[in-house]
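[1] generate coordinates for the sequence data below:
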Amino acid sequence: MGERCGWCGTDPLYVDYHDHEWGVPERDSRALFEKLCLDGFQAGLAWITILRKRDAFRAAFAGFDPSVILTWGEPEVTRLLADAGIVRHRGKIEATIGNARAWERLEENHPGGFTEFIWSAVDGAPVQHRFTSLSQVPATEERGDLLSKRLKQAGFKFCGPTIVYAFAQATGMFNDHLVTCPAHDQCAALA
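    Below is the predicted model of the structure:
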């Protein structure tokens, strides 16, 4: 049995996330929306910070139910800016509300909804990379860059190429576990 990817370190929360979530193909529209929003909140921060606050984010953002969030306005923004359990950043909060509205448009107007819109970036199937060291894993990738552009055109914010590639890795669109990591083959089997 090989060693897990070194980026997760030894923090039990991070190790659990690495072993059971990161790289597992996700096709649930709401879950994809949540992950994209959380990756947007991560901008400028370490992912472990967001992971530690994830339960508070879920409580503050109505379980990341886009159909609820899209109705929000300034009163909810004010409430969220006062919530010490989350990252209090007006731009990211307002982006999440706007992203819920963009999500709804895709659900209503794109064949297959948000899930199909996202997964079409990789033709519906996870890309199986075979990296042997963390230095080989890119921060962005051409298909992720194109998805970033498409998301922006659809009205999403905080979805630049680096954020979108991190999102795509985490949701299993790209299996970027190192080949020496036991999770690589586990995720590949789920493709």
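[2] drop to CA atoms for contacts and neighbour counts, all remaining ones
    Fine.
[3] quickly note the distance from the residue nearest to Arg30 when sequence neighbours are not counted to Ala102.
    Sequence neighbours aside, Asp65 is the residue nearest to Arg30 in space, at 6.5 Å (criterion: C-alpha to C-alpha, 6 or more residues apart in numbering). Here the criterion is C-alpha to C-alpha, to the nearest Å. By it, Asp65 lies 13 Å from Ala102.
[4] of those two, which one has the most company?
    Ala102 (21 against 16; other C-alpha atoms under 10 Å).
[5] so who does that one touch?
    Applying C-alpha atoms under 8 Å, 6 or more residues apart in numbering, we find Ala102 in contact with 154-156.
[6] ok, Thr71 next?
    Here Thr71 is in contact with Ile97 (criterion: C-alpha under 8 Å, 6+ apart).
[7] would you do the same for the sequence below? I want to compare the two.
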Amino acid sequence: MKRCDWANLNKTLQNYHDNEWSICEFSDYKLFEVLCLEIMQAGLSWDIILKKRKFLKQAFNNFDFSLVKNYDSNKIDNLLINEKIIRNKSKILSIINNAKILYNWKSIYNYSFSEYIWSFTNNKPIINFPKTHKDVQSLNFLSIQISKELKTKGFKFIGPTIIYSFLQAIGVIDDHLIDCYKKNKQ
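    Reported below is the predicted structural model:
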């Protein structure tokens, strides 16, 4: 079975590719989890994040933004000494900050975070047709636009490259290679 090149490096990446990556996701809780993982991944490999994912989920209350928003200095200190996760203070603080914003999102804007993200593409995925991994972008006009808008709403650590990767992960952008068996199967 032909997959995107990056998914062939090991079973962890293969499983993520086959069962999660670029499958359309609409749950605000799942979107928050993916955004948090993308933030944690900045400057690191996705393989590292997937191997630490279980511990990250445990440390961040299964990425439940209604709980993460309440993290205090004691919880932050505990996260910073947890050797099983990524112990970057800027990333941890941005996740807590973003949880606070997401928790209040629906009451402020009167629609879900998912509805907001998907509204940029009229609720349809953008399907690209890369032949090789080199043809896949790391950002585009959409990721730049969403990143800017989220920053105006108070989000942190969400540059256009992180947002592009986020959009790929949640299925807004389909960058499966043209010969990948997952292409247009969502």
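[8] give me the mean deviation of the helix ranked longest in the first structure from the second structure.
    Identified as the longest helix of the first structure according to DSSP state H is helix 90-109. By mean C-alpha distance after the TM-score superposition for the first structure, the fitted helix 90-109 of the first structure averages 1.0 Å away from its aligned residues in the second structure.
[9] and that helix, which stretch of the second structure?
    Using TM-score structural alignment, helix 90-109 of the first structure lines up with residues 89-108 of the second structure.
[10] got the buried residues for the matching stretch?
    Residues 91-92, 94-103, 105 are the ones in stretch 89-108 of the second structure that count as buried (16 or more other C-alpha atoms under 10 Å).
[11] do me a favour and get the end-to-end distance for stretch 79-99 of the second structure?
    16 Å.
[12] go on, stretch 122-142 of the second structure?
    13 Å.
[13] contacts for that stretch, please.
    4-6, 24, 115, 118, 120, 160-161, 163-165, 171-179, 184.
[14] and if we set it to 7 Å?
    By C-alpha atoms under 7 Å, 6 or more residues apart in numbering, the surrounding residues in contact with stretch 122-142 of the second structure are 5, 160-161, 164, 171-175, 177-178.
[15] return the set of buried residues in that stretch.
    125, 128, 130, 139, 142.
[16] what about the helices in the second structure?
    11-19, 28-41, 46-59, 65-68, 73-81, 89-109, 113-119, 141-152, 160-169.
[17] out of those helices, deepest packed?
    helix 160-169 (a mean of 23; mean count of other C-alpha atoms under 10 Å).
[18] with the first structure superposed, average distance for that one?
    By mean C-alpha distance after the TM-score superposition for the first structure, the fitted helix 160-169 of the second structure averages 0.4 Å away from its aligned residues in the first structure.
[19] counterpart of that helix in the first structure, which residues?
    Under the criterion TM-score structural alignment, helix 160-169 of the second structure matches residues 161-170.
[20] who touches that stretch?
    So stretch 161-170 of the first structure is contacted by 22-23, 35-36, 39-40, 139-141, 144-145, 148, 174-176 (C-alpha under 7 Å, 6+ apart).
[21] so what's Ala7 of the second structure closest to, chain neighbours aside?
    Per C-alpha to C-alpha, 6+ apart, closest to Ala7 of the second structure is Gln14, 4.5 Å.
[22] understood, closing this out.
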